[in-house]
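[1] got a sequence here, can you build the structure:
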Amino acid sequence: MKLHTLKPADNSVKSKKRIGRGTGSGMGGTSTRGHKGAGSRSGNSTKRGFEGGQMPLQRRIPKFGFKSINRVEYKPINLDTIQQLLETHKVSVIDIDFLKQHGLVSGKDLVKVLGRGEVKTAAEIKVHAFSSSAVAAIEKVGGKATVL
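    Predicted structure coming up:
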């Protein structure tokens, strides 16, 4: 094998379609553009989603619902998760930095403590929001729920 003998495998390279080179090529005449209309002319480009004047799909399908721009999205953490943290790390204060350190929240997440499970250890918990059942459970064991 030498460099000057290298060539692509058989039938792996197709030749370019030569459009508008006479009727004998099979692609002369209208040059594969069909007859008349905007699509046969130069400079033609249709918008995304254009279906030839038929009502496009994105306009046929009905709209529904909306997203409130004032919605505040919280990252939920339940009491059973907090109890697990208290048992494994033997701490008395759980705040946002502690939760970030242990991979439960990230970046600018707002955290809300929810009432699933139970807390057996008294601790001070400092997050952005609490459910009423979570506050009751935390204060029942002598802990403190502080809203940031």
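
[2] going by C-alpha atoms from here, please, whenever you check contacts or count neighbours.
    Noted.

[3] what segments of this structure are helices?
    With DSSP state H, the ranges of helices along the chain come out as 57-60, 79-89, 96-101, 132-140.

[4] so which residues make contact with the second one?
    If you take CA atoms under 8 Å, 6 or more residues apart in numbering as the criterion, helix 79-89 is touched by Ser92, Val113, Leu114, Gly115, Arg116, Gly117, Glu118, Val119, Lys120, Thr121, Ala134.

[5] compare with the first, here's sequence two:
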Amino acid sequence: MELNSIKPAAGASKNRKRIGRGTGSGHGKTATKGHKGQKARSGGSVKPGFEGGQMPMQRRLPKRGFNPLARKEYSLVNLGQLDIFESGSKIDAGALIEAGLIKRIGDGIKVLAKGELTKALTVKAHKFSATAREKIAAAGGTVEEI
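    Below is the predicted model:
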């Protein structure tokens, strides 16, 4: 057996469609191109995205830039803002909205370390900065990640 003698199994491969080789072939006359028009002409085809002169879709839609679509938007709260709560109270999303520190939860709440915390508080949030964790613990409070 040699490479030039190998043939595919019967029925495994189709013969090439020979267009423009007379009416008997079934693909003669217009050679599967239909009647007239730009696509029937030699070299006549339009580039991808061309809409006949109409403003193409890729130019009609706004640019997205480098903003990642899966990015999460956290509502930010600083430690200095939490000093309005009484010592020993539990602070969660509901308490922050009620106090007017955040408008909505969004993808979560993140506590940042700006400002000083003088009271022992139990803070429940989705994320904490490392410094915020240290400051809450130093004030005698506890951190709870949701």
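
[6] overlay them and tell me the TM-score.
    TM-score for the superposed chains, counting by TM-score structural alignment, normalised by the length of structure 2: 0.52, backed by 92 aligned residues with a CA RMSD of 2.9 Å.

[7] so of the helices of structure 1, which one's packed in deepest?
    Compared across those, helix 132-140 shows the largest average neighbour count, a mean of 17 (mean count of other CA atoms under 10 Å).

[8] now that one: which residue numbers in structure 2?
    Under TM-score structural alignment, the match for helix 132-140 of structure 1 in structure 2 covers residues 130-138.

[9] among the contacts of helix 79-89 of structure 1, name the buried ones.
    Val113, Leu114, Gly115, Glu118, Val119, Lys120, Thr121, Ala134 (16 or more other CA atoms under 10 Å).

[10] now the two most distant members of these.
    Pairwise distances among those were taken by CA to CA; the largest, 16.4 Å, belongs to Leu114 and Thr121.

[11] what comes into contact with stretch 120-139 of structure 1?
    Residues outside stretch 120-139 of structure 1 that contact it (CA under 8 Å, 6+ apart): 79, 83, 86, 91-96, 110-116, 118-119, 141-148.

[12] please apply the same query to stretch 90-110 of structure 1.
    In this structure, residues lying in contact with stretch 90-110 of structure 1 by CA under 8 Å, 6+ apart are Glu73, Tyr74, Lys75, Leu86, Val111, Ala122, Ala123, Glu124, Ile125, Lys126, Val127, His128.

[13] now with 10 Å, please.
    Counting by CA atoms under 10 Å, 6 or more residues apart in numbering, stretch 90-110 of structure 1 makes contact with 72-77, 81-82, 84-86, 111, 121-129, 143-146, 148, all of which sit outside it.

[14] in strands, which of these fall?
    Using DSSP state E to define strands, the subset of the contacts of stretch 90-110 of structure 1 located there is 74-77, 111, 124-127, 129, 144-146.

[15] which of those are buried?
    Of those, these count as buried by 16+ other CA under 10 Å: Ile77, Val111, Glu124, Ile125, Lys126, Val127, Ala129, Lys144, Ala145.

[16] now flag whichever of those is closest to Gly53 of structure 1.
    Nearest to Gly53 of structure 1 among these, counting by CA to CA, is Val111 at 49.7 Å.

[17] counterpart of that closest one in structure 2?
    Aligned counterpart of Val111 of structure 1 in structure 2: Ile109 (TM-score structural alignment).

[18] pretty sure its match sits against Glu144.
    No: the criterion here is CA atoms under 10 Å, and Ile109 of structure 2 misses it with Glu144 at 11.9 Å.

[19] in JSON lines: the ones in strands among the contacts of stretch 90-110 of structure 1, plus distance to Phe66 of structure 1.
    Below are these laid out as JSON lines (distance: CA to CA, whole Å):
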{"residue": "Tyr74", "distance to Phe66 of structure 1": "19"}
{"residue": "Lys75", "distance to Phe66 of structure 1": "21"}
{"residue": "Pro76", "distance to Phe66 of structure 1": "23"}
{"residue": "Ile77", "distance to Phe66 of structure 1": "27"}
{"residue": "Val111", "distance to Phe66 of structure 1": "24"}
{"residue": "Glu124", "distance to Phe66 of structure 1": "38"}
{"residue": "Ile125", "distance to Phe66 of structure 1": "34"}
{"residue": "Lys126", "distance to Phe66 of structure 1": "33"}
{"residue": "Val127", "distance to Phe66 of structure 1": "29"}
{"residue": "Ala129", "distance to Phe66 of structure 1": "25"}
{"residue": "Lys144", "distance to Phe66 of structure 1": "38"}
{"residue": "Ala145", "distance to Phe66 of structure 1": "34"}
{"residue": "Thr146", "distance to Phe66 of structure 1": "33"}
